[in-house]
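Novice: Have a look at this prediction, sequence included:
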Amino acid sequence: MPMLFKNLRRHFFSREFLLFLAVGCLNTFNGSLLASALEHFLDTNFAFNIGYILANLIAYALNSRLIFHEPLALEKCLKFAVSYIPNYLIQNVIVFIFYNQLGFPSLAAFIIAAVLGVPVTFLAVKLFAFGRA
């Protein structure tokens, strides 16, 4: 058990995680803004999905350059996309619950969803997409 805490501390109390949070804030803003703009033309849940995809393309570029100092590459972009599948599922469930079931405003649901998926996403991106242990 002490080794688990040591590993968690190493991952989450790092410069990489702080930068990931900063990029994540920008990504949350981008995704929420895009989804809010698109929901004027599309169903809210569909708008969320389109905003999510577009924002994550931006996030891949920022993570590659600013956090992990890697050149942009199709293989890494695909791994990055796969790394976001758990986050995508978590966020869709949260948007469904908060917006569709509880009646929260859509923007609030989008932001709550983004915040709750961060720790899982950071580990998936760091370990799988960029191969950092």
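Specialist: Sure thing, it's come through. Numbering: from 1, shown residues only.
Novice: only C-alpha atoms for contact and neighbour calcs from this point on.
Specialist: OK.
Novice: what comes up buried for the helix or strand containing Leu89?
Specialist: Leu89 is part of helix 85-95, with elements assigned from DSSP states H and E. Neighbour-count burial for helix 85-95, counted by 16 or more other CA atoms under 10 Å, picks out Asn87, Tyr88, Ile90, Gln91, Asn92, Ile94, Val95.
Novice: Which stretches in this protein count as strands?
Specialist: Ranges of strands in the chain, per DSSP state E: none exist.
Novice: Comparison target below:
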Amino acid sequence: MLPVLVTFPAAAQEGPRIAHQSIEGRPFSPAIQVGKTYWLSGKLGATGQTREMNEGRTAAETHNIMRSFQELLGELGMDLSNIVSATVYLTDIADFSEMNAAYTQYFPREAPARVTVAVAGLVGGAKLEISFIAVED
């Protein structure tokens, strides 16, 4: 397969094309802005308290993640209605229903596109991780 070179007109390249919302000492940015689109890094909801839970842990982690995204989006001048795509990583696909019940509370209408995948493990023993793509109005 041959690589493809894509070029854009000069007008499309005016001003800063990519804005990183970096945190010093971290090897990633919590948000990357290109035009009106924001790619939001995955968030984990595991805490010392959730790791001790026998029941409801997946829902608790989902709520922690969603509240964290609400805060980040607020800092960027947006809210959950700006989310257009989600990726959910679950360490156990059997937790899908519990995650989904908590997740849908944040998107009662007009939910974003979403993919959910099962993974072998996540950092810190988390049960799930969620990442989003958001677009400014």
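Specialist: Thanks, I have the structure now. If you're wondering where the values come from, they're calculated on a predicted model, not measured in any experiment.
Novice: TM-score of the superposition?
Specialist: The TM-score (TM-score structural alignment, normalised by the length of the first structure) is 0.44; 92 aligned residues with a CA RMSD of 4.3 Å.
Novice: So what touches the helix holding Leu89 of the first structure?
Specialist: Asn45, Ser106, Ala109, Phe110, Ile112, Ala113, Ala114, Leu116, Gly117, Val118, Val120, Thr121 (CA atoms under 8 Å, 6 or more residues apart in numbering).
Novice: neighbours around the third one, how many?
Specialist: Put plainly, it is Ala109 of the first structure. 23 (other CA atoms under 10 Å).
Novice: so how far is Leu33 of the first structure from Val120 of the first structure?
Specialist: Distance of Val120 of the first structure to Leu33 of the first structure, computed by CA to CA, to the nearest Å: 23 Å.
Novice: cool, and Ile85 of the first structure?
Specialist: Using CA to CA, Ile85 of the first structure is found at 21 Å from Leu33 of the first structure.
Novice: again with Pro86 of the first structure
Specialist: Taking CA to CA, one finds Pro86 of the first structure at 22 Å from Leu33 of the first structure.
Novice: what sits against the closest residue to Trp39 of the second structure other than its chain neighbours?
Specialist: The shortest distance from Trp39 of the second structure to any non-neighbouring residue, by CA to CA, 6 or more residues apart in numbering, is to Ile133 (4.7 Å). By CA under 8 Å, 6+ apart, the residues touching Ile133 of the second structure are Thr37, Tyr38, Trp39, Leu40, Ile83, Val84, Ser85, Ala86.
Novice: switch to 7 Å and redo it
Specialist: By CA atoms under 7 Å, 6 or more residues apart in numbering, Ile133 of the second structure lies in contact with Tyr38, Trp39, Leu40, Ile83, Val84, Ser85, Ala86.
Novice: Any chance you could list what contacts the lengthiest helix in the first structure?
Specialist: Across the first structure, the longest stretch assigned as helix under DSSP state H is helix 15-38. For helix 15-38 of the first structure, the external contacting residues (CA under 7 Å, 6+ apart) are 11, 47-48, 50-52, 55-56, 59, 62, 67, 107, 110-111, 114.
Novice: 6 Å instead, please
Specialist: Helix 15-38 of the first structure has contacts (CA atoms under 6 Å, 6 or more residues apart in numbering) with Ala47, Phe48, Gly51, Tyr52, Ala55, Ile67, Phe110.
Novice: cool, stretch 44-52 of the first structure as well?
Specialist: Residues contacting stretch 44-52 of the first structure (CA under 6 Å, 6+ apart): Gly31, Leu34, Ala35, Leu38, Glu39.
Novice: can you list the residues you listed in CSV and add distance to Leu78 of the first structure and neighbour count?
Specialist: CSV is the format used below for the contacts of stretch 44-52 of the first structure (distance: CA to CA, whole Å; neighbours: other CA atoms under 10 Å):
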residue, distance to Leu78 of the first structure, neighbour count
Gly31, 19, 28
Leu34, 22, 20
Ala35, 22, 27
Leu38, 25, 18
Glu39, 27, 17
